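Trainee: here you go, sequence then predicted model.
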Amino acid sequence: MQKFTTLTGIAAPMPLVNIDTDMIIPKQFLKTIQRSGLGKNLFDEMRYDANGAEIPDFVLNQPAWREAQIIVAGDNFGCGSSREHAPWALLDFGIRCVISTSFADIFFNNCFKNGILPVVLPQDAVDALMEDARNGANARLTVDLEAQTVTGADGTAYAFDIDPHRKHCLLNGLDDIGLTMEKSAVIDDYEARMAQARPWV
């Protein structure tokens, strides 16, 4: 998993509330178990019309936000069904951080397991960052995981809380497999002892 330390990038404003996982990645794209390739279908029904042409008004289709790495969203982002394809699609598009006042629990947990930082901030802070995001490439946000701050275009820093274990995992690029492999020496020692104690197993 890719480490998350400090990210300075374009933020896309998505003020809609209750953006659910079916909006993030519609159900017809859930057949794959590959984590790559889903970025082109991120927000598919909002990005494309029935003929597959881009909808010009959608934020990620506009020149200022095509390279967005951050989303500033309305309340309750990631609600709906518990599909891990939602963070896969965000990550494959290039989104590394989503900022909102609240997230659905399962989506929130899945973000951390896939190298995306979900940041919870008070409404006034989200409103200020949403205004920054509306300026597109002219106003980049900086997300500093070590310092636990999001800094707006005017230099105002907003502090956020994060579980220390999740912070450690993101800073070091550790998913569940990576965490297990940190204990490889202990696992190898156990297997060696078991091989001696129970050679018939």
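Mentor: Cool, the structure landed.

Trainee: rest of the way, CA atoms for contacts and neighbours
Mentor: Fine.

Trainee: number of nearby residues for R47?
Mentor: 19 (other CA atoms under 10 Å).

Trainee: could you do A128 as well?
Mentor: For A128, the tally of surrounding residues (other CA under 10 Å) stands at 13.

Trainee: can you check D127 too?
Mentor: Residue neighbour count, defined by other CA under 10 Å, stands at 19 for D127.

Trainee: so how far is S100 from it?
Mentor: Relative to S100, D127 is positioned 9 Å away (CA to CA, to the nearest Å).

Trainee: just F112 next, same as before
Mentor: For F112, the distance to S100 - CA to CA - is 15 Å.

Trainee: and the comparison structure, right after this:
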Amino acid sequence: MAVTWVAWHVSTMFNAVARSCRLPKRSGKKASKLGQGVSGTPLTKPGGLVAVKDVDISVWQYQPQDPKLMWRLLDALSDDVQMSGAMRGTRVSAWFRAAGLENVSAITTLAERRQPLKPVEREYVRNNLEFLSGLARTRDLSEADHRQWKAIGEEPERLICDPNFCYREMWVLSLGTASKG
């Protein structure tokens, strides 16, 4: 499968930057296309820096909700391509190495949102909770988990407005240089 890069651009700091990308799913094959654009042409010159910033939802938390509720849902979604793809952020550097990039490193950033939330943050969290609630309806979860996710989906503001509300997500910036030869 070819790599599809979205929103990459040349900057003064990096030779190639990808904000979001679709990477090949683990298939046992070497990810030989990593570092190439959609057309198969190199993203960067030999020795150039390639950077990919990707989310990893494995640390998603919506406190004061019990974090195990989220973990059980993520476990039930492990066969879902979209959701498992959103847990790949920490694996990108391994794919860089497998593709032959050199000097590979990763920088992880934990983002946390607490009260008071800005309107855009509220909307983002509300949309996430409604989305997750909908996914929960389609999965084999305990009756108690289904009830909790249903309640969250019907009234996300109840959780969001809690004075102890805290939302966490993680982003990983993977860096590597293209081989010079």
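Mentor: Cool, got the structure. Just so it is clear, the structure is predicted and the values come from calculations on it, not from any experiment.

Trainee: now the TM-score, please.
Mentor: Remark: TM-score between the superposed chains equals 0.24 [TM-score structural alignment, normalised by the length of the second structure]; 74 aligned residues with a CA RMSD of 5.4 Å.

Trainee: more crowded one of F112 and S100 of the first structure?
Mentor: S100 (26 against 19).

Trainee: quick check: the more buried one touching A125?
Mentor: No. The pair S100 of the first structure / A125 is not scored as a contact, 9.3 Å apart, by CA atoms under 8 Å.

Trainee: for the helix or strand where V6 of the second structure lies, name the packing helices and strands.
Mentor: Element membership of V6 of the second structure [criterion: DSSP states H and E] is strand 4-9. The contact analysis (3 or more CA pairs under 8 Å, 6 or more residues apart in numbering; DSSP states H and E) places strand 4-9 of the second structure against strand 16-22.

Trainee: in the strand it packs on, which residues are buried?
Mentor: Using 16 or more other CA atoms under 10 Å as the test for burial, strand 16-22 of the second structure gives A16, V17, A18.

Trainee: let's have those in CSV, adding distance to V59 of the second structure.
Mentor: Below are these laid out as CSV (distance: CA to CA, whole Å):
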residue, distance to V59 of the second structure
A16, 27
V17, 24
A18, 22
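
Trainee: could you say what helices and strands the helix ranked longest in the second structure packs with?
Mentor: Using DSSP state H, we find that the single longest helix of the second structure is helix 119-137. When contacts are defined as 3+ CA pairs under 8 Å, 6+ apart, helix 119-137 of the second structure packs onto helix 143-154, helix 156-160.

Trainee: ranking those helices by burial, who's on top?
Mentor: Stretch with highest mean neighbour count among those: helix 156-160 (a mean of 18; mean count of other CA atoms under 10 Å).

Trainee: max-length helix in the first structure?
Mentor: The first structure, longest helix under DSSP H: helix 184-197.

Trainee: double-check R126 of the second structure against P156; I have them as touching.
Mentor: Yes. Look at R126 of the second structure against P156 with CA under 8 Å: they come within range, at 5.9 Å.

Trainee: which residues do the two both contact?
Mentor: Here R126 of the second structure and P156 have no joint contacts, going by CA atoms under 8 Å, 6 or more residues apart in numbering.

Trainee: please point out which parts of the strand holding V6 of the second structure sit buried.
Mentor: For strand 4-9 of the second structure, the neighbour count (16+ other CA under 10 Å) marks T4, W5, W8 as buried.

Trainee: the first one contacts C21, correct?
Mentor: The one in question is T4 of the second structure. Yes. The pair T4 of the second structure / C21 is scored as a contact, 6.1 Å apart, by CA under 8 Å.

Trainee: tell me how far V72 of the first structure lies from L179 of the first structure.
Mentor: With distances taken as CA to CA, V72 of the first structure is found 30 Å from L179 of the first structure.

Trainee: which one's more surrounded, these two?
Mentor: Using other CA under 10 Å as the criterion, V72 of the first structure and L179 rank with V72 on top: 26 against 13.

Trainee: just the element for that one, please.
Mentor: Assigned by DSSP H and E, V72 of the first structure belongs to strand 70-73.

Trainee: which strands and helices sit next to that strand?
Mentor: For strand 70-73 of the first structure, the elements it packs on are strand 6-14, strand 97-100, helix 123-133, judged by 3+ CA pairs under 8 Å, 6+ apart.
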